[in-house]
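sequence and predicted model, in that order:
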Amino acid sequence: SKQALVKRVEALTKDWPKSSEPLPVPVPVEKRFSAGQTLIPKSADQATLILGHFGDKRFNPDKFALMLLNDILGGEALVSRLGKRVRSTLGLAYGIYSRFGLETDYGVFFIMAQTQAKNAKRVLAESRRILEEIRRPGSVTQAELDFYKQSLLNSLYSEYEPRYNFAKDEARFAYYGYPPNYLELFRQNIEKVTLADIQRVAEQYLKPEFLQVLVVGDPKEVGPIPGARVVPITQ
């Protein structure tokens, strides 16, 4: 039971030193978008690319639509837009995926890819194109949305088959202030997401014009990136 667990934790930690010092309060993140490009030189055949901007907060009511949008874009590995086009069809990347961060303060939305340095600019260009494309009206189909809804909900069964995972996430949900029946609410809210919701959040939250781009690779292989800051790593 919860009471037994609390007593056990209290017994194990009773000798820990206590402090009256208040925990420091983090400075709130100011959500300001700006575009930029940075190149970190590294002598290697491969390059790592990250492009992104601000995500949003944990309790944003658009959270469930954003999760599905991200799965469609790049969260589902080989079957996502990024995975199918950049990795499978064009063969330009060893791996590519996206994540839309929803944290206590503003998270980060990003696309990450690993590729041959000589292909870095092609991967960047294709990633931008796919990001712009998914924002266009009619880009995401109902069949596509239904597939990713089912995929996400099915993943919960395997995720929570080990009881440890269920107990761990229940503790995490409680820590962050989610309601006790969050998993059921999660399922209901995923099922409620409509195609109009996906279109709206894609237009509202994805901002290709404000991408911060980071490339780690050999400048001679990558080639010139107009306007990029070059930041050598000396350590």
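Perfect, thanks for sending it. Numbers count the residues shown, from 1 in each chain.

drop to CA atoms for contacts and neighbour counts, all remaining ones
OK.

quick one, strands of the chain?
36-41, 46-54, 56-57, 93-103, 106-116, 212-217, 229-230 (DSSP state E).

mind listing residues that contact the third one?
Okay, so that is strand 56-57. Phe100, Gly101, Leu102, Glu103, Thr104, Asp105, Tyr106, Gly107, Val108 (CA atoms under 8 Å, 6 or more residues apart in numbering).

the fifth one contacts Arg58, doesn't it?
Yes - proximity of Thr104 to Arg58 meets the contact threshold set by CA atoms under 8 Å, at 5.5 Å.

here's the one I want to compare it with:
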Amino acid sequence: MTGAATPRRAGLSRSLLSLAAATLMTIALAPASLAQSETTRIQRVISPGGIEAWLVHDTTLPLVAMEIAFLGGAAQDPTEKPGVASLTSSLLDEGAGDLDSRAFQDRMAEKAIELRFDASRDSLGGSLRTLSENVDDAFALMALAVNAPRFDDEAVERIRQGQLAQLRRRLNDPSSLASLGWSAAAFPGHPYGRPVAGTLESVPTISRDDLKAFVGRTLARDNLKIAVVGDITAEKLGPALDAMFGALPAKAQLTPVADVEPQGLGTDVVKTLDVPQTSIVFGGIGLKRDDPDFIPAFVLNHIFGGSAFSSRLFSEVREKRGLAYSVYSHLAPLDHTALILGGTATKNERAGESAELIRSEYQRLLTVGPSEEELEDAKSYLIGSFALRFDSSAKVASQLLQIQIDNLGIDYIDIRNQLVAQVTLDDVKRVAARLNEHPALLFSLVGKPEGLTQ
């Protein structure tokens, strides 16, 4: 998925589009033998030029999936121009080298290659899917995209207009507005407080020079992570890594980003919108991914709001009171902060009741802790469902990439369930006590909420 929902050139033949769709469906359904958690099959491939990738060689189907990430992301946007990373990511496959946008897109369609880029707060990522017989063509397109993006005027303006259209749609999307409002209130003056896709004011000011400068500063070898899964050997992948990424700068020129804690905890931020429901985003201080207590915190969050059917929020907000159809929470460890985030949507007249119930349930969990039964149920679910993260080659590549980004070690897949199984009631109560040092939550509500007490 690109950094913004953007229009692409028309004109690809229906047969080529059908071939591409069939190929991608096959990739999505490809079984991933890594789900058996045999990390001896994960190979650390080092190219002749020193570029590292993690590879799972799987010949089940003649497919190759690659995931890459350049660390930095939208946090590297110029202060006055949020949206640069997002616009850049949307344009990397819109013409590169000697191929303009139409030629680049046609080349992908002819070979049923999928190549996409997107931007998040902390990284700019890319996804490649191809039949193994077309892997050389796919790698050549990846090389062009990251080394020689064109940023032609026509493509820039077309993608810019798509990004602006997306931003206009968000003006009437309460869920998006609640999320943006939460970030702006939590991180004023910090890169995390700026919208990844930019604003209606900033996107029109982004120039071709801004895009080129972003690429020059952030796309480098030292901040690059790579995961590859499928019908390709380490012997072939090694030289291909150099061909794709060897010409990139050795070091990224990233602007330092300060560590930060969310502000406004214990308050409500309200944006009035004439809709029948209020969208709610809430969050507070969590634990970073490298914290020794992260796994117990992960289990504790599952008990709070991480399960669609057995969490306390599901039970109290939906089952007992019928306040909302869906309510959730998750840990969000970013590079420069650690959060617990969640959300729901409810009738305007019950928004205050819902927010107060979420606050009270969070406080009760942190103060009293979960029961032994809740802990065992959570552990059983988290262990049993882990394999679902590896039921396609694309998912395997995505998981391997995230493990690298989080610096968890190449054996993490083997030890992860053991780490969850070892969590004790004392562990989760210890984590609850730590979180209870800063228990207040910031709420962002969009709609016409009634009954707020903050």
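Alright, I've got the coordinates. This structure is a prediction, so every number in the text was calculated from the model and none was measured.

tell me the SS of Met66 of structure 2?
What DSSP: H, G, I helix; E, B strand; the rest coil gives for Met66 of structure 2 is strand.

what are the contacting residues of the longest helix seen in structure 1?
Looking across structure 1 with DSSP state H, the single longest helix is helix 142-159. Applying CA under 8 Å, 6+ apart, the external contacts of helix 142-159 of structure 1 come out as Leu68, Asp71, Ile72, Asn165, Arg187, Ile190, Glu191, Leu195.

the residue nearest to the spatial centre of structure 1 and Leu78 of structure 1, how far apart?
Residue closest to the mean C-alpha point of structure 1, counted by CA atoms, centre = their mean, is Arg99 at 1.6 Å. Per CA to CA, to the nearest Å, Arg99 of structure 1 is found 14 Å from Leu78 of structure 1.

before we move on, the earlier item: most neighbours among the contacts of strand 56-57 of structure 1, please name it.
Counting neighbours by other CA atoms under 10 Å, Phe100 comes out on top of the contacts of strand 56-57 of structure 1 with 26 neighbours.

mind checking what that residue lines up with in structure 2?
By TM-score structural alignment, Phe100 of structure 1 lines up with Leu331 in structure 2.

tell me which residues touch that match, please.
Gly286, Leu287, Phe298, Asn301, Ala338, Leu339, Ile340, Leu341.

identify, from those, the entry nearest to Leu435 of structure 2.
Set against Leu435 of structure 2, the nearest of the contacts of Leu331 of structure 2 by CA to CA is Gly286 (6.9 Å).

that closest one: neighbour count?
Gly286 of structure 2: 25 surrounding residues under other CA under 10 Å.

from what I see, it and Leu435 are in contact.
Yes - under the criterion of CA under 8 Å, Gly286 of structure 2 makes contact with Leu435 at 6.9 Å.

how far away is the match of Phe100 of structure 1 from Val257 of structure 2?
Leu331 of structure 2 is 21 Å from Val257 of structure 2, by CA to CA.

at which residues are the helices of structure 1 located?
Using DSSP H, helices in structure 1 cover 2-13, 63-70, 81-82, 120-134, 142-159, 163-176, 182-192, 195-205, 219-222.

make CSV out of these and add distance to Gly36 of structure 1.
Putting the helices of structure 1 into CSV (distance: least, CA to CA, whole Å) gives the following:
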stretch, distance to Gly36 of structure 1
helix 2-13, 47
helix 63-70, 22
helix 81-82, 22
helix 120-134, 13
helix 142-159, 32
helix 163-176, 33
helix 182-192, 34
helix 195-205, 18
helix 219-222, 17
